[in-house]
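> I would like the atomic coordinates for the input below:
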Amino acid sequence: MPYQVIKDFKDLQDDNHQYRAGDKYPRAGRAKKDRVEELSGNDNKMGEPLIQEVNE
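Okay, the predicted model is just below:
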């Protein structure tokens, strides 16, 4: 599934890569399911969804 960044954040698990709203997530390869769940929900350091699934 493709994902899009909805709020700017620095990914601490991706060498501090800075993602900006509108960017594709992840920038390369495939995202792990647990990481996608963390970033798309409230269970992350920012406490709010940072990415969302893109329907193609």
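
> use CA for all of it now, contacts and neighbours both
Noted.

> In terms of helix, strand or coil, where does Lys10 fall?
On the three-state scheme (DSSP: H, G, I helix; E, B strand; the rest coil), Lys10 is labelled strand.

> neighbours around it, how many?
Neighbours of Lys10 under the rule other CA atoms under 10 Å: 12.

> Name the nearest residue to it, ignoring sequence neighbours.
Counting by CA to CA, 6 or more residues apart in numbering, Gln18 is the residue found nearest to Lys10 once chain neighbours are left out, at 4.4 Å.

> quick check, the one you found in a strand?
Yes - checked against three-state DSSP, Gln18 lies within a strand.

> please give me the structure for this one as well, since I'd like to look at both together:
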Amino acid sequence: MPYKVINDFRDKENNNIIYRKGDTYPVEGYKPSKKRITELSKEHPEHRLVFIEEVKETVKQINSEQDSNEDEQLNENKE
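Okay, here's the model as predicted:
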């Protein structure tokens, strides 16, 4: 399940990767623990920030993305 970064942070549990607001969490190839997801999606006691939120894709968004990808492929084939 992908998450959206809503506040910048450094992931100390994954090679200190820096995530910026708007990034997708986690990076490809990294599978965080459920505990880590919970830590990042709840208010941090020291920083008083939430760092990630769950991305909820609707069927309409998924279909729109697929249509966009198909259009790009068609345009590439014409060139």
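
> got the contact list for the residue nearest to Lys10 of the first structure?
Remark: with contacts taken as CA atoms under 8 Å, 6 or more residues apart in numbering, Gln18 of the first structure is in contact with 8-11.

> top of these by neighbour count?
Phe9 (17 neighbours).

> what's near enough to touch that one?
Neighbouring residues of Phe9 of the first structure by CA under 8 Å, 6+ apart: 18-20, 50.

> tell me the contacts of Ser40 of the first structure?
Contact partners of Ser40 of the first structure, counting by CA under 8 Å, 6+ apart, are 48-52.

> Among those, which lie within strands?
With strands taken from DSSP state E, the overlap with these comprises 51-52.

> Report the buried members of the contacts of Ser40 of the first structure.
Applying a neighbour-count criterion of 16 or more other CA atoms under 10 Å, the buried members of the contacts of Ser40 of the first structure are 49-52.

> from the residues you listed, which is closest to Gly29 of the first structure?
Set against Gly29 of the first structure, the nearest of these by CA to CA is Ile51 (16.0 Å).

> Might one say that that closest one is in contact with Asp8?
No - the pair Ile51 of the first structure / Asp8 is not scored as a contact, 9.4 Å apart, by CA atoms under 8 Å.

> what sits against the residue most central in space within the second structure?
Taking CA atoms, centre = their mean as the criterion, Thr24 is the residue nearest the geometric centre of the second structure, at 2.0 Å. For Thr24 of the second structure, the residues meeting the contact criterion (CA under 8 Å, 6+ apart) are 2-5.

> No further queries at this time; thank you.
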